[in-house]
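**Student:** missing the sequence, but the structure's below:
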């Protein structure tokens, strides 16, 4: 088999059969083998499959299972999906592709109004649904024919029926809370299939429509006074693929975390089994439910277990005599809370999901059609539930910190709370990171905030070093409530306590958020270098105030960069002079930013030619969006990624045979040809004069050159290399020890141990930790703003009495 190619067994015409363990297998149909390379386009694959099975390529649906996962089908819908499939199955001999032909036909409306009675007739929906229908009892999938959909309004006593409907999926939105032993009809929608006629009592009809975008007139999910219809799909193999919901309720003795979890699982179970139920008893300590058909014996009772602090099924009669329970017909019922729980699961995977994305995914996965407003309200309800999840997770922080220190002795974790216990700060520095920084890294630390894409409750502060191969080496991080002077000062205090060597260390950061004051105050014996990147951003903001042309502004920025990178004071002054020739005010601003903190020519510390912290781009890629949702997930993701990076670099460095790391070896070899053209004059045993385009003096005893490059970078400059070539010395002996492979291996010699089952860490009993308040993201507020330039406002007039100062609702004038 050619490298980068997988052999795909393409299967078509069969059915998925669920197994007892929740997995699925494919039975029947025909199969063909096909070579798929990583460079193959998705359209080419569709054309090949359409020709192979003689079907229309525009109606193709292609799915596959991940290796070791026979539960969830993955859809291929783009070139990127196809490449991922090839990458995931590169180590397998063959992989299976499941081909199906999907049909998309719009639901049609046929509405007649007679004497105030609305009738929906012949509403068929054969929808494009991605997921496969899990069999309820008999383990098979059945085709669902078209039929009538009946709607019961708020004051309806008759139930509409349709004789040909089987397995119609419906969604009942109930906002009344407890049902008190009956089905709540005031806020519900019921679909039935038992008689050939449809009798609907009510004035309002909402018809199933699979166009999510154009259903803006439908009632929103938050409206609890009117029925809400979401699309009811009568489609072949339509059903949830996210979980084997027919197995969520199994037997007596099954335990759940709480009563809420039991209600959610029961709703999913009834949804996939195809029956409706009603509550007999429903409170926080016990729940009794029976089938809505009075003669049906199906019944379940669950209550709390004091011994295990769980909610347990005590009685369960899993027999239906009403024809339901097999998925062939019956009612399905789901509350608005149930829909929010489904959306919450999607937000856990992708916190950046938008209402339009949520509506599309729910339609594809479950066949439920939501308009934008309904999806928006469902997301709002799900986010409220996630807020309580944040509170619960914050109570896990003390236990998590304890587990981190137990798994990694020598690590430092610190928790801090405000007076009202509503804000938590957590600082983490692993022993492996501290050991590597102190024994193998340069005395150079970069500070910056690591942006989070989905979490607006926490701000992540990071401290990182550079290893011998010029790669980012994480030292410590902290999650705080906001990036302020106070939070940065707290982080620096914890960092100084963790890092043992703080003398003659260089710290590179911006000068905002109080760092220009906090860094010298906390690290008294260290040097503080301002980040060139942040200074350039400040300079560009300052240039917006000036009247310089765009060409002059660009020249000023380039001269500013040259001034920062200049090694000699004369070169620095020349750059400032060019800026002054363009704008004296800008030159004064540049000099007011304390060049001794950012110019190579004036800075007293050693920053090894690194002018800006680049930890933002590096560490932000370590954190997936789905791992940002809770603080525990965030810390777990950082620990796992740090461990993977350290293990990978440790293994890679074991194969290096040279003296220097690869990147430093490349820099040194780049200077060697330049040194051959220089003339060396010996002044003493250790001092030499090197002549080229300029004259420089090299002192090999003190590792210095008048060009300053040797001192600032740690690698011999071309003048020093010319001296080594003349005297027969090796340039490797005069390289900084931090650039040698021995120090690099020492940097990654310690290992990290992950906390087992980090997501199942229990909360601290009695803890009262709350997450920081979510801050409004930047951007214009979505409301009408006051115009400060508008001096007069038109007075309010009453439409009833035509007088000013009030409206019709508050009018008290006697007419």
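**Tutor:** Arrived safely, thanks for sending. Just so we're clear, the structure is a prediction, and the values are computed from it rather than from any experiment.
**Student:** going forward, measure contacts and count neighbours with C-alpha atoms only.
**Tutor:** OK.
**Student:** For the stretch 351-500 of the chain, which segments count as helices?
**Tutor:** 355-366, 372-394, 397-407, 431-440, 485-498 (DSSP state H, counting those that start in this stretch).
**Student:** The longest one to helix 397-407, inter-axis angle?
**Tutor:** This means helix 372-394. 60 degrees (axes from the mean of the first three to the mean of the last three CA atoms, to 10 degrees).
**Student:** Same question for the last one.
**Tutor:** Helix 485-498 and helix 397-407 meet at an angle of 20 degrees, taking the same axes, to 10 degrees as the criterion.
**Student:** name the helices or strands packed onto the very next helix or strand once past helix 485-498?
**Tutor:** As assigned by DSSP states H and E, the chain's next helix or strand after helix 485-498 is strand 506-509. Secondary-structure packing of strand 506-509 (3 or more CA pairs under 8 Å, 6 or more residues apart in numbering; DSSP states H and E): strand 444-450, strand 527-530.
**Student:** Out of these, which gets nearest to residue 713?
**Tutor:** Proximity to residue 713 (CA to CA) singles out strand 444-450 among the helices and strands packed on strand 506-509, at 12.2 Å.
**Student:** Included below, for side-by-side comparison, is a second structure:
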């Protein structure tokens, strides 16, 4: 026999369904939405076997309690249950002492206390029920252990045998849904579970708690996870637990990082057949090469960032440009074991093959390992500009450090003028001012390739770019990609370019004044 069952989705997690069986459930629903400040309630109607509801109804009418058969081998409905002495939505008063980092009631205690509350609740899977039991125990401040745990049933009780809290659930028909068949929701323990930690906070639980934030922020750090879990759940976890939780979450979202290297075979056939290993990997889409030729200045920013995920050693080297709107445009990137002269040479050789014209290019970089020597070897007729920010840092460390602060500030100002002046006469005047103040400082300027970082001396066109603000954007962008697996990096780059192409086509029509 089928009956209609009314249920709703929790505002904080739309994957969780709560069943409305009585007035207490309705009150709990209103209290939960009030806590979250939401005015919209997502109600659904579903048909369910009435056996999942009959036990709860008999308890309300005062019928005799059947014997507890939770320890038998049968999987039928139901067993002894004791209704809680308070409504689920009114239990917030029990948690006034469990304050978060900001001194407010943690988010978990605002809505998890009503998730496990009555017989007849249906969960989409056994794993989801187990996760909700963990959240419930953390919110209540107690611990539980398994009595039975297999593919068709789940029985747990309070970790302390003297306390009566107990729950039994079993599969609904062939599954995968699980329904609560028996619940004794009275417990008074929890004094030994302090807010500084909880035994149920496994790395899997941490992964589930932070997975949503990792999607929005792939650079989410373990220290930030510790802070947010303390604020949202009112408990503290050690750093290693947060780190391992992030590992599990990243693997579940994007796959295993190590095995993703094998998937690169799908992108290229240039693999040594004997070792089945590749040394380096160059990626440049035809659309990127064409876009650089027709829509970007003849200037490339070169930079690299380390891959720090999952203990995998490697670097991502990138060549990027700026389009006519001064927006970042990734031309090519390169995956290798380290940043060396040989890797930069191989990267630049492949980059040179992909460029569609012979126009002269101005390269701008921070003179990374091997890059200073590699550019003139592969692009002998082009020009290499140095990042002035790094020049200034080297000047402070190697020359100006020995002077007092006021005089050091003066020398730095003169050095900045040397970099930004645009005529030869202005350059000579500023060099004379540097010599009058410090002969050593002038010699340092002459010995540190001034032709590569002064506007007046640079032989090519660098379009007024002295510093590498764009390179900072490149590093951040590829650092974000480094949080994904390698295949996700490629797909993310494709999606990024598709978004830019879409924005471009939006401006192809003529603008008309209204």
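**Tutor:** Here it is on my side, so go on. Bear in mind that the values here come from a model prediction, so they are computed numbers and not experimental data.
**Student:** Superposed, what's their TM-score?
**Tutor:** The TM-score (TM-score structural alignment, normalised by the length of the second structure) is 0.62; 412 aligned residues with a CA RMSD of 5.4 Å.
**Student:** rewinding a little: okay, the helices of the stretch 351-500 of the first structure, which one's buried deepest?
**Tutor:** With neighbours taken as mean count of other CA atoms under 10 Å, the helices of the stretch 351-500 of the first structure reach their highest mean count in helix 431-440, at a mean of 22.
**Student:** Doesn't residue 392 of the second structure belong to a helix?
**Tutor:** Yes. Assessed by DSSP: H, G, I helix; E, B strand; the rest coil, residue 392 of the second structure belongs to a helix.
**Student:** got a list of what it touches?
**Tutor:** 412, 415 (CA atoms under 8 Å, 6 or more residues apart in numbering).
**Student:** Then residue 261 of the second structure?
**Tutor:** residue 486.
**Student:** Distance-wise, check it relative to residue 246 of the second structure.
**Tutor:** 20 Å (CA to CA, to the nearest Å).
**Student:** Just give me the neighbour total for the residue nearest to residue 212 of the first structure when sequence neighbours are not counted.
**Tutor:** Closest residue to residue 212 of the first structure apart from its sequence neighbours, by CA to CA, 6 or more residues apart in numbering: residue 371 at 4.8 Å. Neighbours of residue 371 of the first structure under the rule other CA atoms under 10 Å: 27.
**Student:** The aligned partner of residue 371 of the first structure in the second structure and residue 156 of the second structure: what is the separation?
**Tutor:** Here residue 371 of the first structure is matched to residue 236 in the second structure, going by TM-score structural alignment. Relative to residue 156 of the second structure, residue 236 of the second structure is positioned 25 Å away (CA to CA).
**Student:** Could you give the number of residues near residue 80 of the first structure?
**Tutor:** 12.
**Student:** quick one: buried residues of the helix or strand harbouring it?
**Tutor:** Using DSSP H and E, residue 80 of the first structure sits within helix 79-88. Within helix 79-88 of the first structure, the residues that count as buried by 16 or more other CA atoms under 10 Å are 79, 82-83, 85-86.
**Student:** same thing with stretch 468-482 of the first structure?
**Tutor:** Those buried within stretch 468-482 of the first structure under the rule 16+ other CA under 10 Å are 468-469, 472-482.
**Student:** export these to TSV and tack on distance to residue 670 of the first structure?
**Tutor:** TSV is the format used below for these (distance: CA to CA, whole Å):
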residue	distance to residue 670 of the first structure
468	18
469	16
472	23
473	25
474	29
475	31
476	34
477	36
478	39
479	42
480	44
481	46
482	45
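**Student:** From those residues, pick the one nearest residue 669 of the first structure.
**Tutor:** Nearest member of those to residue 669 of the first structure, counting by CA to CA, is residue 469, at 14.9 Å.
**Student:** Settle this for me: that closest one is touching residue 663, isn't it.
**Tutor:** Yes. Using CA atoms under 8 Å, residue 469 of the first structure is in contact with residue 663, at 5.6 Å.
**Student:** Can you lay out the buried residues of helix 79-88 of the first structure as a markdown table showing distance to residue 547 of the first structure?
**Tutor:** A markdown table is the format used below for these (distance: CA to CA, whole Å):
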| residue | distance to residue 547 of the first structure |
| --- | --- |
| 79 | 49 |
| 82 | 53 |
| 83 | 51 |
| 85 | 55 |
| 86 | 56 |
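**Student:** circling back to that earlier point, ok, which of the helices of the stretch 351-500 of the first structure comes nearest residue 530 of the first structure?
**Tutor:** The nearest among the helices of the stretch 351-500 of the first structure, by CA to CA, is helix 485-498 at 15.4 Å.
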